[in-house]
Each structure stands twice: as structure tokens, then as C-alpha cells.
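*Asks:* structural data only, the sequence is not supplied:
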């Protein structure tokens, strides 16, 4: 679905009219293309800790242009604030305010990334206050950025260094065009495992991945993105979508499995198919989902039960089959597609919101079991994404949904797929039990 308003106000006379009237002018986002530079312009690393020094050295080894002090009026591709040793709220001033002077020099599509510690690990009230302060600072700053720039944060559990593999993977993701519609969000690195891909353009090379609900929309975008990133695919959808599923499978050179995932034996059939074709399964992407919207006062049993069955109960059963299978043992990854509706709720979606909140609860509770296998499970929570479903929303509500985030536009299915691919990679092995919102920093609940 095309955002015709965004096209209108970004070119020709429409741009001038929008500017004069003070109308929203959504920026054209910098999205990833294979072979493009990681970031456009120098990176300013602000911070005086050993972690800041080590991170700067690592970025230099990536052949990036790194600054430790701002050069007046020099356009910057990114600003990284290393706040890994703040112990009191007064400690925030020194790294933050000097960087603030450089915000006007941030290029269109630039990035601001904080590196900090979780307040929950702090050993004093002052340290907890400082660490939680980073959260409020970054989320507010992200709402001030313009020109398609984004602000996100990496939280390092105590004992995890800024140069640990998954911290570097998260930094690469946030700096790149892969994170175009991720804004005002944090990801926590809790483990030291992981390894950056030798080829950044093929982070899933050699992996076997299953994607459910893959016949169209976000599922098809996930399939195309995982294929682009090197994975071999098994695509799953209901028999009624067989023709569309076959078309996507042919496009990505994968295999199609027509299957209703709400069947009791769905998990076993998925494992058997992957094992017979490829000998194992490395990545499971739970994307399949439905909506059956009604106000709760008008909700009937079929609407409620069908949404719960497909959106969460099916995932639970499939995961049980995966965790008990010998074919899902080599650093396995599970990525589930949740929704910001499960975080903030949505009128007329009590069943859908319950199911998507349930996905997030499942992810957190399953994380220790995946860690025991040397694997991980995470969720991606999309906001307003331009799909066939959102195209059916009445015009006025659709426009509100599009503009009600810091980037003032809807995301693309590709944006969700990029986050899924990142979390499915070996480099992200130290990230487990997390929910990453792909919502442009939705103004409600995110």
C-alpha cells in the first residue's frame, strides 16, 4: 500500500504547501540495500570510559570514520553515547550535553545510539536513577530527531562489555538501514555468546529457516529477507493460500508446506519436513496470525477462540515439538511476531491484544529453555505497517495510525522482516527473551 500523502509532501509544489501550512512532512527513510555503506558520514563516539575507547577501536576496525570529539559543522552519520559507567544522575551531563551540540549536524537518516546498563542491576539508588534516566532521555530525544533520523539504545547486563558480539551486532543493526522504522527502542544484551557474520550482507548463510503465514504480507517479506540474507527456507501457510505460497516459495527457492498450524500435530509435521529436506532446522519464525475484531460486548466464542488458537496456542504447541526434537539443537533461534496492540491495547481487539501479549509472555518464559540449548527466542512487535489489512482501515483512522509515531508514517513489511533477520542471526545470540518494537516510536504504549 502506498502512502500517497507522504509522496505528495516530499516533492514539488506539495512540499512547499506542506511547509507553509505546517503539515507533517514524513521523511524518506534510509533503508538497507546490499553493498551500501553501513552509515553515511563520520561517527561521533561520546564518552570517556574504557568501554568507549574499546568501542571506538572496534568501529575503526570496520573501516568507519570515527570521531572522539565533534568537529563544528561537520555532517555526522551517527552519534554514539557510551554511558556504561554512570553511577549518579549528575554523571549524565558530561557525555550528553557536548553531544547535544552536534545534533544539528546529524545527517538525514542519521542515528543516535546509547550504550548503558540496566537499572535493575544497579547496586545503589543513585546508580539505578542514572541508568533509568538514560531510558527517559533516549526516548525523548528520539521524538526530537528529524529527517528520518532515529534514536535507539543498547542495554548491557553487568559483566557484558560494549564490544561483546551481540552488543556489536545490535549496534550494527541500529546504525544500518535495516532499522529504518525502529525508533525510541532498547535491546538488552544478556549473554556473551554470538559471532559477527564474516559477510555482513549474508548473516544467515547456511541456515535452515521456517516461516509461518508466508504466503503474503509480512510473512512473504520475511521470507524474501531471510533468503536475501542467505537462509534456505521452508514456507508454511494454510491450504487455501496454496497458490500464493507456492509463488513465494519459488521466488525464494524454498519449499512450501501447506498446513493449518492450529492442528495438534503441526509442530511435528514442520520438524519432519525440515529434517527430511535439509537434515535439521535452525530458525523458526512464528508469523502466522489472524484478527477477528469486535467490541468485547459483542464478542462471540468462535471469534475469541480462533484468534487465541492461531496466534498463541499454536506457537506454544509448535515450540514444544521444537524443544523436544533432536533436529533443533544447533544454536536454534525462535522469533515470534507480536504487536504493539499487545502492549498498549486497541479498541475492538481484546482477543487479538490478549493473544499478542501472550506471545510476549511466552517469549520471556521460554528464554531460559532456549538458553539451555545455546539458542534464543525473541519477539518483534510491529506498529502500523502498510499491509492489505491496514489498507482496509477507514481513511481517517488510517491516516491517524500512520502519523501517530515519531517518523510520521507507516512502516513497511520489510521493516519487520529486517528485525526478524537480525534476531535470527548468530550474532544476536546474546539477546534472549526480548521484544523489539518496529513501530517508528508509536506515541501510544511504545
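*Replies:* Alright, I've got the coordinates. Keep in mind it's a predicted model, so treat the numbers as computed, not measured. Residues are numbered from 1 along each chain as shown.

*Asks:* when you work out contacts or count neighbours from here on, use the C-alpha atoms and nothing else.
*Replies:* Will do.

*Asks:* select the longest helix from the chain.
*Replies:* Assignment by DSSP state H gives helix 350-372 as the longest helix of the chain.

*Asks:* so what does the helix or strand just after that one touch, helix or strand wise?
*Replies:* Downstream of helix 350-372, the first helix or strand assigned by DSSP states H and E is strand 376-382. The criterion is 3 or more C-alpha pairs under 8 Å, 6 or more residues apart in numbering; DSSP states H and E, and the helices and strands that strand 376-382 contacts are strand 333-337, helix 350-372, helix 413-424, strand 435-438.

*Asks:* out of these, nearest to residue 309?
*Replies:* Closest to residue 309 of these is helix 350-372 (C-alpha to C-alpha; 8.6 Å).

*Asks:* just to revisit the earlier point, run the angle between the longest helix of the chain and strand 333-337 for me.
*Replies:* 170 degrees (axes from the mean of the first three to the mean of the last three C-alpha atoms, to 10 degrees).

*Asks:* take this one as well and set it beside the first:
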């Protein structure tokens, strides 16, 4: 579904009205195309801390051009090492680095600030590092031009695990991810990252994607396949024809059925001997205000959105079918963070996905990680049916003034899924264009 308002703002009369009336003016977002360079332009690096001297080398490994001096030219990205800021007075270094170059940014720029997890520090250092969250989230709401701003907390000893995260956050793959805080190496994380082909990082990996027949699930399957994975799609029997169009390896099952976990485990064991990536995407909304809610509908939402993923994961782990350095990825929602009218069941289930991540992140063996995405307003067939006024509010109530696409969720999942993302564990990243609701 196209964004008619965005198209209007690019017309001659639209540009005049936007300027004179102060209307939202959503920029056209760049998205990644297979085979394209990660960054089309130059990235300025700076700051002081334990990563400052290595940033240029890290970007070089990604074939990204970097510089330590602005030089007056246009810039596609900014990376600032703030790990050396040890007091509140040091925070002025942020203004000294960013202010002179903000007007030199190209369209769709990327900004990444790197810090140390505050919970691992004390005193003034903890104060300074916690301040970075307010800085980056505020900058994300003013950068404009389709730009994104992120904060990456890197625990000491995990500097070598930063590469896959930089590749994602500096590239068009993170087009609709902004104002987010990513933690590397803070929860039961493995230091040794696998070496991968940056163009096919999932080569040789087997991925299970539930709800894969259409919508976001279909896009997740396509992106994982693009990155080299063999995808096993799962959906309900009536969706089999659509599922066949997505992948030749598939399972038809009701994930809430008593025998579903065993059926899935048996298929993966017999055909592949295990699985590397498990994406719990299948979900349902049965919206109704709580005063009018029926127990069977409320329970069904919980059963599909969280109980089934718990049961399937438990079965795969018990049978040791998730291979070392494997990935478990949940799909939460902005409704699980900020809540939403008429979505008590959905909000509860999606908040439970976050709890699911928290509960397993410290317990998983063999370098297996668990993370979740929390989509905001994503343009799908489902949202196309939303009343026009409600849909417009949903699309504009974020820093980018537009809805996201299913591929935006899929790209975030592919970053989690990479064997190089070993240090990324226990994260919940919103794919919402930095929605104005929630944190």
C-alpha cells in the first residue's frame, strides 16, 4: 500500500502547503538492495575512549569509507565513541563533535554513539553514560531527512563483537529503526563472533519462521533467504498454497495444537539435524475493550502469541536441536511497551514476549542468543483495513512521520540472526521510526 500523503508532500503544491502550514514532511527512506554497498558515502568518526582508535579499521572491514576530519564535505554517517566520557562535565564533547557537522549530513544519514553499559559503572562515569540515552533519543527526533540515531552500549571485552551491529545501523537496512539502545555483551554473551561473508552471512544456516505465508513473515523468510539461509516456513494448513510460494521447505500446523512442538522438532531433526535460527513471528490480534472481552478470545491471543513460542522453544532446547551460536528471535510490538486502546490481550501477549526474552537471555547454553523486535506502525494488508483517520495518526506519530514496511522488521531480524551478532543478547529493539509513544 502506497503512502498517499507522502506522495502529496513531494508534489509542487504539497511542498508549499507543508512549508506554510508546518505539516509533517516524511522523507523517502532508502532501503537496502542486495549487492549494494552498506554505506554510500563517507562516515565521520570521533570521540575519545577505548574504541576511538579502532573505529576506522572496523569500518574498513565493512568497506565503508571513513574520515577523522570533516573537511567541509557531505557526510553519510557519524560515529562517536563516548566510552571515554567519565563525568557530566565531559558531555559537552557531544556538542563539540556534532554541532559543526549536522548541516553537512546527506539525506538518510546514520548516527551511532557508542558507550559503556551504565549498570557496569559507578559514580560520575555511570551518570555520564546514562545521559547518552537522552541525547541520542532527542537527536533522533530532530535529525530529519530520513536520518536515524542509535546508542550502542558495548561491555568491556566485547569490542570485537561490534562489527555486525555497526553494519546494520549504518546501512539502509535500519531505515525504520531510530532512537534505540542496543546492548552488546551484557547478558550471557559469547565473545567470539563467527567470521561471515558480509553479503551472505547466513550461508549454511537453517531458519524456522512461523507465520511465514504472508505479510511480515513472508518478508522475513525472503530476507533470510537473501542472506543465504535455508528457510523452513510454518503456517496453518489453509495457508499452504501461499507457503509453497515462499519456500519449498515448510510445515503446516496449528502452533497451538498439543502435538505442534513435537511435530516441528521431528521435521527439523529428520531433514536438517537441527536448526540455527528460530523466528517466532506468528501472531494474532482480536481487539476488544476489556469490558466487552470474552475469555476464549483473550486466551486465544495469549495462546498463539506467547504460549506457543514458549512451548516450541522449550521442545527444541530440550531435544538440543538449536545448534551452538543459534538464534531465537521473538516478535513483540509497540503495544507491549506503550499499550493500545482495545488491545489488553494483544498488549499483554507482546509484553510477555519481552519477558520471554528476559527470562531466557541469562540461561541459554552454547552461545545461543534470544532477542526481540517490537514493530510500530507497519504498512501491511491488515493496516490497510484500518479506518483512514486512525491510519494517518498511526503513520505520522513518529519521528519519520510515516509507516514502516515489512522489510524493516525482516532486516532487524536478519541482523539478530547473523552468526557475527554473538554479543547481542537480551535486546528488544523497536522498529517504529522512533514512535512518540513509549520509551
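*Replies:* Perfect, thanks for sending it. Everything numeric here is computed off the predicted structure, so don't read it as measured data.

*Asks:* ok so, going back, quick one, which of the helices and strands packed on strand 376-382 of the first structure is nearest to residue 95 of the first structure?
*Replies:* Proximity to residue 95 of the first structure (C-alpha to C-alpha) singles out strand 435-438 among these, at 26.1 Å.

*Asks:* ok so, going back, okay if I get the helices and strands packed on strand 376-382 of the first structure as CSV plus distance to residue 201 of the first structure and mean neighbour count?
*Replies:* As requested, those are exported to CSV (distance: least, C-alpha to C-alpha, whole Å; neighbours: other C-alpha atoms under 10 Å):
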stretch, distance to residue 201 of the first structure, mean neighbour count
strand 333-337, 19, 27
helix 350-372, 26, 20
helix 413-424, 11, 25
strand 435-438, 21, 27
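
*Asks:* between those, which one is nearest to residue 267 of the first structure?
*Replies:* strand 333-337 (13.1 Å).

*Asks:* mean deviation (superposed) between that closest one and the second structure, please.
*Replies:* Superposed on the second structure, strand 333-337 of the first structure shows a mean distance of 0.6 Å to its aligned residues (mean C-alpha distance after the TM-score superposition for the first structure).

*Asks:* that strand vs strand 376-382, what angle?
*Replies:* 20 degrees.

*Asks:* helices or strands up against strand 333-337 of the first structure?
*Replies:* Under the contact criterion of 3+ C-alpha pairs under 8 Å, 6+ apart, strand 333-337 of the first structure touches strand 283-286, helix 350-372, strand 376-382, helix 413-424.

*Asks:* so which of those is nearest residue 181 of the first structure?
*Replies:* helix 413-424 (6.1 Å).

*Asks:* against the second structure, where does the closest one fall?
*Replies:* Aligned by TM-score structural alignment, helix 413-424 of the first structure corresponds to residues 406-417 of the second structure.

*Asks:* same deal with stretch 378-391 of the first structure?
*Replies:* Using TM-score structural alignment, stretch 378-391 of the first structure pairs with 371-384 in the second structure.

*Asks:* circling back to that earlier point, what does the match of helix 413-424 of the first structure contact?
*Replies:* The contact list for stretch 406-417 of the second structure (C-alpha atoms under 8 Å, 6 or more residues apart in numbering) reads 164-165, 168, 173-177, 202, 215-216, 219-221, 223-224, 227, 277, 326-327, 329, 371-373, 375, 378-380, 421, 424, 431.

*Asks:* what about the residues you listed, which are in strands?
*Replies:* If you go by DSSP state E, the contacts of stretch 406-417 of the second structure have 277, 326, 327, 329, 371, 372, 373, 375, 431 in strands.

*Asks:* distance to residue 65 of the second structure added to those residues, as TSV?
*Replies:* TSV is the format used below for those (distance: C-alpha to C-alpha, whole Å):
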residue	distance to residue 65 of the second structure
277	32
326	32
327	31
329	32
371	30
372	31
373	29
375	31
431	27
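
*Asks:* of the residues you listed, closest to residue 154 of the second structure?
*Replies:* Nearest member of those to residue 154 of the second structure, counting by C-alpha to C-alpha, is residue 371, at 16.3 Å.

*Asks:* how many residues are close by the closest one?
*Replies:* Residues near residue 371 of the second structure, counting by other C-alpha atoms under 10 Å, number 27.

*Asks:* show me what contacts it?
*Replies:* By C-alpha under 8 Å, 6+ apart, residue 371 of the second structure lies in contact with 328, 329, 330, 357, 361, 416, 424, 425, 426, 427, 428.

*Asks:* hmm, try it at 6 Å
*Replies:* Residues near residue 371 of the second structure by C-alpha atoms under 6 Å, 6 or more residues apart in numbering: 329, 357, 425, 426, 427, 428.

*Asks:* including distance to residue 309 of the second structure, could those go into JSON lines?
*Replies:* As requested, these are exported to JSON lines (distance: C-alpha to C-alpha, whole Å):
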{"residue": "329", "distance to residue 309 of the second structure": "10"}
{"residue": "357", "distance to residue 309 of the second structure": "11"}
{"residue": "425", "distance to residue 309 of the second structure": "18"}
{"residue": "426", "distance to residue 309 of the second structure": "16"}
{"residue": "427", "distance to residue 309 of the second structure": "17"}
{"residue": "428", "distance to residue 309 of the second structure": "16"}
